[in-house]
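S.K.: pasting a predicted model and its sequence here:
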Amino acid sequence: MNDVITPDDLPAWVPGESTLDSAPLGWEGVRIRRWRYTALDIAVPGLSDYMVVAYKRGTTLMNRRCTGDWRNEHVAPGCVSVLTHAAQSHWRWSEDIEVVHLYLSPTSVARIAADAYDRHIRDIELHDVLRADDPVLGGIAECLEREADGDGVGSRLYADALRNQACVHILRRYANVVFREPTRSGGLSRARCRMLAEYIDENLDRAISLQELASVVQLSAFHFTRKFRAEFGRPPHAYVMDKRVERAKAQLGRRDIPLKAIAAACGFADQSHMTRIFRRALGVTPAEFRRSKIG
């Protein structure tokens, strides 16, 4: 698979005027961004996230090619386009348009799919949909757009609820889900995996020992480590540290939280520990990452 780009990289490939971005709000697994575009003819590398394009203003003939032949549809306010993650695409249109991009992280979509089907997920690929008249998905994008513009009471809870609704709707209407076969060595059940993930998220602000995690699912530390690696693809310590970095990245999008407070909230021993982990994982310090997010 070719390297993918992030939503932050997208303007280098699809130049336009961004008039709204939810990134500073630190929503988890979902992001909304509003764009104004002139006529373009652009080839785009695969995107790390699943993307929904909700058309707001302007009407144009949209031409797009992903893995197959060119597809042509007239797009207008009220309709949406859907693009699976990591898929290269080529887009052409001739008129000025205003759109909203709804980005959903593969982690969030896979988690919702695992809960919905109560099975382990190997992959989720969205259908090649250039135009759909979908008031539900368009309405979710519009609600997230208004929330990003206003940031009202309970903003993160509201964004989480809309993210979950979008994921379930997409799974029902646009997704091909490939399930993972059970491990021969006897891994953890879906219920135990969910229990562990929730326990780690709820206790991420403090030290979590291997024995503590093993006791959550009533296993010895030895058997727990083997089964955890089989299901999560990495040792427990690495998974917990990745979750700390993921939470810190979300909080670093806000100017009003000091680095020391972020380190404490994410369970790092101190600010210098967070800096070391960020350098190892991302090649930048937390301060450098914050500058790149906020500008």
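M.R.: Yes, it's here. Predicted model, so just to flag it, every value in this text is computed and none were measured.
S.K.: use CA for all of it now, contacts and neighbours both
M.R.: Noted.
S.K.: how distant is the helix or strand encompassing Ile262 from the center of its chain?
M.R.: Assigned by DSSP states H and E, Ile262 falls within helix 259-265. Its chain's C-alpha centre and that of helix 259-265 lie 23 Å apart, by CA atoms, centre = their mean, to the nearest Å.
S.K.: so after that helix, what's the next helix or strand?
M.R.: For helix 259-265, the succeeding helix or strand toward the C-terminus, using DSSP H and E, is helix 271-282.
S.K.: what angle do the helix or strand following that following helix and helix 271-282 make?
M.R.: Remark: after helix 271-282, the chain's next helix or strand is helix 286-294, criterion DSSP H and E. For helix 286-294 against helix 271-282, the angle by axes from the mean of the first three to the mean of the last three CA atoms, to 10 degrees is 60 degrees.
S.K.: residues making contact with helix 286-294?
M.R.: With CA atoms under 8 Å, 6 or more residues apart in numbering as the test, helix 286-294 has contacts from 23-24, 249, 252-255, 259, 274-275, 278.
S.K.: picking up where we left off before, what is the helix holding Ile262 packed up against?
M.R.: helix 236-251, helix 271-282 (3 or more CA pairs under 8 Å, 6 or more residues apart in numbering; DSSP states H and E).
S.K.: would you mark the buried spots in it?
M.R.: By neighbour count with 16 or more other CA atoms under 10 Å, helix 259-265 contains the buried residues 259, 262-265.
S.K.: what do you get for stretch 142-151?
M.R.: 142, 144-145, 147-148, 151.
S.K.: and for stretch 222-234?
M.R.: Buried-residue list, stretch 222-234, by 16+ other CA under 10 Å: 224-231.
S.K.: same deal with stretch 82-101?
M.R.: In stretch 82-101, counting by 16+ other CA under 10 Å, buried: 82-89, 91-93, 97-101.
S.K.: I'd say Val99 and Thr59 touch.
M.R.: No - if you go by CA atoms under 8 Å, Val99 and Thr59 don't touch, sitting 10.8 Å apart.
S.K.: in helices, which of the buried residues of stretch 142-151 appear?
M.R.: The helices, defined by DSSP state H, take in 142, 144-145, 147-148 from the buried residues of stretch 142-151.
S.K.: this is the comparison structure:
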Amino acid sequence: MPLLPCAAHHVGEQPWRGVLLERHEIPSMELPEHEHRELCLHLQVRGDDQMQWWSEGRHGVERTFPGSIMVVPPGTRDRTLWKGASERLIVSLKPGLLEEVASSADARMPEFKTGWSVNDAGLQRILAEMGREASEGWPLGRLYADLTAANLASALLRRHAFDPVNLGPARGGLPVPQLRRVMEFMTANMDRDLHLDEIAREAGLSSFHFAREFRSVTGQTPYQYLLDQRIDRAKWLLKDHAWAVQEVAGMTGFQSPVNFVRAFRRRVGVTPGAWRKQG
């Protein structure tokens, strides 16, 4: 079900757990009183708007602009009036994701502050990154999507809770921009027989250091991540194109059709040909 009654884009299967993201073109309109069942965020992407809100017996007027963020906790009942058109990324987070991140610091799930026009550059970057991944069809796959969603939950717990959750110092490992660069390199070159050395060079690290840091952040070895990406690409090629299985094997970096069929069956449970027939 869409997060707003107006038309939404990028609705459908999404790779992250516990997150629903939509892009909405919002006209000048009034949204009648409603209750938020989950924590909801709006990032204004385009438009210079004046918005009025009514909630819990209070009323306010906000001047919003690209980069403005709304943070609306679960249980909030509100009515809003947008006086101008805007484009917004709207994200809803299920409690399980926030609870999982909070429990990693042995903390209870906190209550969150309501914000009708929040200025938080870090939160803005994370939401914009999620929007970019969605608009490009999630090219870096489920792993990067889940890491981005976890970063979003962490930012909310640290900076937008009444009792901020101390998640401790940031873990070691690859910074997100460096991680993205490496994942983009692997995705763009998955049709080649990639070597760990050349992947590590993208991160500016030795092979050993890179492999250790990548696993510490993602929970996967670089090989496991690349294999998942290759299988996902193979599914797409098998489903929407008339490529032969042998051709799909070459296009996804497998050295032989036999290796491709074996890896696909191990990961998916059936052969590529059987999977194509099921679809």
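M.R.: Yep, that arrived. Given the structure is predicted, the values throughout are model-derived calculations rather than measurements.
S.K.: picking that back up, out of the buried residues of stretch 82-101 of structure 1, list just those in strands.
M.R.: Among those, the members falling in strands (DSSP state E) are 82-83, 89, 91-93, 97-101.
S.K.: tabulate those residues in CSV, adding columns for distance to Pro286 of structure 1.
M.R.: Formatted as CSV, those follow (distance: CA to CA, whole Å):
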residue, distance to Pro286 of structure 1
Val82, 33
Leu83, 31
Ser89, 33
Trp91, 35
Arg92, 38
Trp93, 39
Ile97, 36
Glu98, 34
Val99, 32
Val100, 29
His101, 27
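S.K.: closest one of these to Glu28 of structure 1?
M.R.: Comparing those against Glu28 of structure 1 with CA to CA picks out His101 as the nearest, at 15.8 Å.
S.K.: number of nearby residues for Gly68 of structure 1?
M.R.: 9 (other CA atoms under 10 Å).
S.K.: got it, and Leu237 of structure 2?
M.R.: 20.
S.K.: Ala54 of structure 1 now?
M.R.: So Ala54 of structure 1, with other CA under 10 Å, has 30 neighbours.
S.K.: list the contacts of the residue in structure 2 sticking out farthest from the centre.
M.R.: The centre of structure 2 is farthest from one residue, Gly57, which by CA atoms, centre = their mean lies 34.5 Å away. With contacts defined as CA under 8 Å, 6+ apart, Gly57 of structure 2 has no neighbours.
S.K.: and if we set it to 10 Å?
M.R.: Contacts here follow CA atoms under 10 Å, 6 or more residues apart in numbering; on that basis Gly57 of structure 2 touches 77-78.
S.K.: element containing Pro66 of structure 2?
M.R.: Per DSSP H and E, there is no helix or strand for Pro66 of structure 2.
S.K.: tell me the counterpart of it in structure 1.
M.R.: Under the alignment by TM-score structural alignment, Pro66 of structure 2 pairs with Pro77 in structure 1.
S.K.: these two touch, right, its match and Gly58?
M.R.: Yes - using CA atoms under 10 Å, Pro77 of structure 1 makes contact with Gly58 at a distance of 6.9 Å.
S.K.: can you get me the start-to-end distance on stretch 74-88 of structure 2?
M.R.: By CA to CA, to the nearest Å, the extent of stretch 74-88 of structure 2 from end to end equals 19 Å.
S.K.: quick check: which element contains the equivalent of Arg163 of structure 1 over in structure 2?
M.R.: Here Arg163 of structure 1 is matched to Ala149 in structure 2, going by TM-score structural alignment. Here Ala149 of structure 2 sits within helix 141-159, counting by DSSP H and E.
S.K.: shared neighbours of Pro77 and Gly58 of structure 1, anything?
M.R.: 97-99.
S.K.: so for structure 1, the centremost residue is which one?
M.R.: Note on structure 1: the residue nearest the mean C-alpha position is Ser105, at 1.7 Å, using CA atoms, centre = their mean.
S.K.: excluding chain neighbours, what is closest to whichever residue in structure 2 pairs up with that one?
M.R.: Here Ser105 of structure 1 is matched to Lys94 in structure 2, going by TM-score structural alignment. Leaving out its chain neighbours, the residue that sits closest to Lys94 of structure 2 by CA to CA, 6 or more residues apart in numbering is Gly18, at 5.0 Å.
S.K.: the match of Arg163 of structure 1 and Leu93 touch, don't they?
M.R.: Yes - look at Ala149 of structure 2 against Leu93 with CA under 10 Å: they come within range, at 8.9 Å.
S.K.: where do the contact lists of the two overlap?
M.R.: Shared contacts of Ala149 of structure 2 and Leu93 (CA under 10 Å, 6+ apart): 17-19.
S.K.: in helices only, show me these.
M.R.: For the shared contacts of Ala149 and Leu93 of structure 2, not one is inside helices, with DSSP H as the criterion.
S.K.: need those in a markdown table (columns: neighbour count).
M.R.: Formatted as a markdown table, the shared contacts of Ala149 and Leu93 of structure 2 follow (neighbours: other CA atoms under 10 Å):
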| residue | neighbour count |
| --- | --- |
| Arg17 | 16 |
| Gly18 | 16 |
| Val19 | 21 |
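S.K.: which of those residues lies closest to Ala249 of structure 2?
M.R.: Distance to Ala249 of structure 2 across the shared contacts of Ala149 and Leu93 of structure 2 (CA to CA) is lowest for Arg17, with 29.1 Å.
S.K.: tell me how far Val91 of structure 2 lies from Gln229 of structure 2.
M.R.: Note on Val91 of structure 2: its distance to Gln229 of structure 2, by CA to CA, is 25 Å.
S.K.: isn't Ala203 of structure 2 right up against Glu184?
M.R.: No - between Ala203 of structure 2 and Glu184 there is no contact under CA under 10 Å: 11.3 Å.
S.K.: what touches both of the two?
M.R.: With CA under 10 Å, 6+ apart as the test, Ala203 of structure 2 and Glu184 both reach Gln178.
S.K.: higher neighbour count, the two?
M.R.: Comparing Ala203 of structure 2 with Glu184 by neighbour count (other CA under 10 Å), the higher total belongs to Ala203, at 22 against 15.
S.K.: counterpart of Trp116 of structure 2 in structure 1?
M.R.: Under the alignment (TM-score structural alignment), Trp116 of structure 2 pairs with Leu130 in structure 1.
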